[in-house]
Every structure is written in structure tokens, then in C-alpha cells.
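In: Sequence and computational prediction follow.
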Amino acid sequence: MNPSKVERSRVLRLTDLPNIGKAGAADLELLGIQAPEQLMGRCPFEMYAALCEITGQLHDPCVIDVFISVTRFVSGEAAKPWWDFTQERKHKLMQLASPASRSI
């Protein structure tokens, strides 16, 4: 759902979450998530890695941004567009990279 249309009190299904449509809901369901409250305390980076493993394919890294947006939302933050989290994702992935790979 478009973040500007999300009403926290009406979030009952996965598709009620910001930035989640049918495809995003299907990805979350593959991870065993059936309801928004099941996102509480989840790590978006671990969710992404699990999704890639389950499906056997490397997904667009922007999926991490979406996962960040929904995990933050269920933790009480405001609904924001997924692209608001892109820089954070890139920074975190850079931190996770080995020092040798950053110097190349």
C-alpha cells in the first residue's frame, strides 16, 4: 500500500502495510509471515537472505529497503516510502563487506 494511505489502526493484513502489494505479501508469506505483527523484531537483512535462499534467486536489493520500511513501521515508526531507506541499506551493506573488498 502507498505509505501516504496507510492508517496504522487499519493494518490487519500484509497488504495493509506500507510498500506492500500482492507480490510483497507473497514474499513475506514465503518467509512464514502471515500477519503484520509477525514482523516485530525481524531483521530485514536476514529476511532478504532467507528469501533469496528459499527462492533460489538473488532478488533486487531494493527488497531490503521494503523490508526495512515494514519492520520499522510495525515497531512504531511512521510509514515512509521504501526508497527513504536506500541509503541506509547501502551504508549497512558496505559495513558488512570485508575490508579487503572495500579497498578494491
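Out: Great, that's in hand.

In: can we go C-alpha only for contacts and neighbour counts from here?
Out: OK.

In: who touches the residue nearest to the spatial centre of the chain in this structure?
Out: Geometric centre of the chain, nearest residue: residue 67, 0.4 Å, by C-alpha atoms, centre = their mean. Applying C-alpha atoms under 8 Å, 6 or more residues apart in numbering, we find residue 67 in contact with 44-45, 47-48.

In: Just give me the closest of the residues you listed to residue 74.
Out: Lowest distance from residue 74 to the contacts of residue 67 (C-alpha to C-alpha) belongs to residue 44, with 12.3 Å.

In: Residue 90 versus residue 51, what's the distance?
Out: Separation of residue 51 from residue 90 (C-alpha to C-alpha, to the nearest Å) stands at 19 Å.

In: Presented hereafter is structure B, for comparison with structure A:
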Amino acid sequence: MGTPKLPLTDGERKRLREAKIKLAEVTNYSPAQLSVSLNVPENRANTLIALVQFQNVPSIGPKLAYNLVELGFYSLEQIKSGGESGAQLVERLERLHGVWMDPCVEDVMRLAVHHASHPGSDKQWWDFTTERKAYREQYGYPADRPSKAWHELRK
């Protein structure tokens, strides 16, 4: 995995350097430990740890890692124990944002669910495209799915 991208303030970045903590090593710390090192609230430390953990999954980048945190997940174990499918996760994300997401976002959500149950898997998001298409062909989308597309938010 490459170096994770985190939404750090200048102060947080400086305190990480002072504590000699590399971004990729953030998951080696508990939220309490990281909170002290960065002088941030524990929930902020927990979010940063989650973002790194999710970005360690092949083909999950910073934005999709943040989407998982938005859905209330701070670890792959929480995704696993939550029992939701990738389809359910993307449907929740769409309701949260009020727009329908690019179909590949569902592929990434399916990937996250897979990796939560199969740590160390080398599957990528595109390995779930056929599964998503078959599922949507059979079940479609919820009746209350937002009608506006994600890319219309930028306009």
C-alpha cells in the first residue's frame, strides 16, 4: 500500500513529525495514544486511524475511506459485525448525501465488506462489478433512491 492521504491540519502534521509517527503507522496506535500524541480529541484520532485502515484495503482511496467513516465505521471489524451488504452500504450513503452514487462506489462498498471478512485478500473494486450488475439486474434500486446524480452536486 502507498502512503495514506489524511485530512490533517498543519498542527496535526507538525505533531506527527515531532512524535516521529509516519502516516502508515497510525494504525499501530490506539485512539487514546494518538489523541495524546496529536493533542486532538479521541474521536478525531479514531477517525484518522480508520481512514488509514480503510486506505490499506486495495483500491480504497481517501474519499471512499471517508465515506465508510460517514456511515459510522471505524474498522473493518465493525463493517463485518454490522452485517450489511455492499448494496445496503451504498444505499445508505446515497440517502445520506441525497444523490445516487457512481456505480463503482457500490463495487468499492462490496470490496470493503469482502475485505472485512477476508483480511489480506488481493481483490480490487472491479472484481465486484459483475456481482453488482447481476444483483441490480435482479433486485433493482430502492424506490426512494435519490434522483439527482453525485456529479450534479458540483454544479
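Out: Thanks, I have the structure now. Being a predicted model, the structure only gives us computed values, none of them experimental.

In: Fetch the TM-score of the aligned pair.
Out: Between these two chains, after superposing, the TM-score reads 0.76 (TM-score structural alignment, normalised by the length of the first structure); 91 aligned residues with a C-alpha RMSD of 2.4 Å.

In: Pretty sure residue 72 of the second structure sits in a helix.
Out: No: going by DSSP: H, G, I helix; E, B strand; the rest coil, the assignment for residue 72 of the second structure is coil, not a helix.

In: State the distance from the counterpart of it in the first structure to residue 86 of the first structure.
Out: Alignment note (TM-score structural alignment): residue 72 of the second structure maps to residue 32 of the first structure. Note on residue 32 of the first structure: its distance to residue 86 of the first structure, by C-alpha to C-alpha, is 25 Å.

In: which one of the two has more residues nearby?
Out: Neighbour count, other C-alpha atoms under 10 Å: between residue 32 of the first structure and residue 86, residue 86 has more, with 18 against 10.

In: which element is that one on?
Out: helix 86-96 (DSSP states H and E).

In: Report the mean deviation for that helix after fitting onto the second structure.
Out: Comparison of helix 86-96 of the first structure with the second structure after fitting gives an average deviation of 0.5 Å (mean C-alpha distance after the TM-score superposition for the first structure).

In: Please tell me which residues of the second structure that helix aligns onto.
Out: Going by TM-score structural alignment: helix 86-96 of the first structure matches residues 129-139.

In: Report the buried residues of the matching stretch.
Out: The neighbour-count check on stretch 129-139 of the second structure (16 or more other C-alpha atoms under 10 Å) flags 129, 132 as buried.

In: Residue 31 of the second structure contacts residue 38, doesn't it?
Out: No: Residue 31 of the second structure is beyond contact range of residue 38, at 10.3 Å (criterion: C-alpha atoms under 8 Å).

In: which residues do those two both contact?
Out: residue 45.

In: Pull the residues that contact stretch 73-82 of the second structure.
Out: Applying C-alpha under 8 Å, 6+ apart, the contact partners of stretch 73-82 of the second structure are 46-47, 49-51, 53-54, 68, 112-113, 115-117.

In: gap between residue 138 of the second structure and residue 104 of the second structure?
Out: Distance, residue 138 of the second structure to residue 104 of the second structure, using C-alpha to C-alpha: 18 Å.
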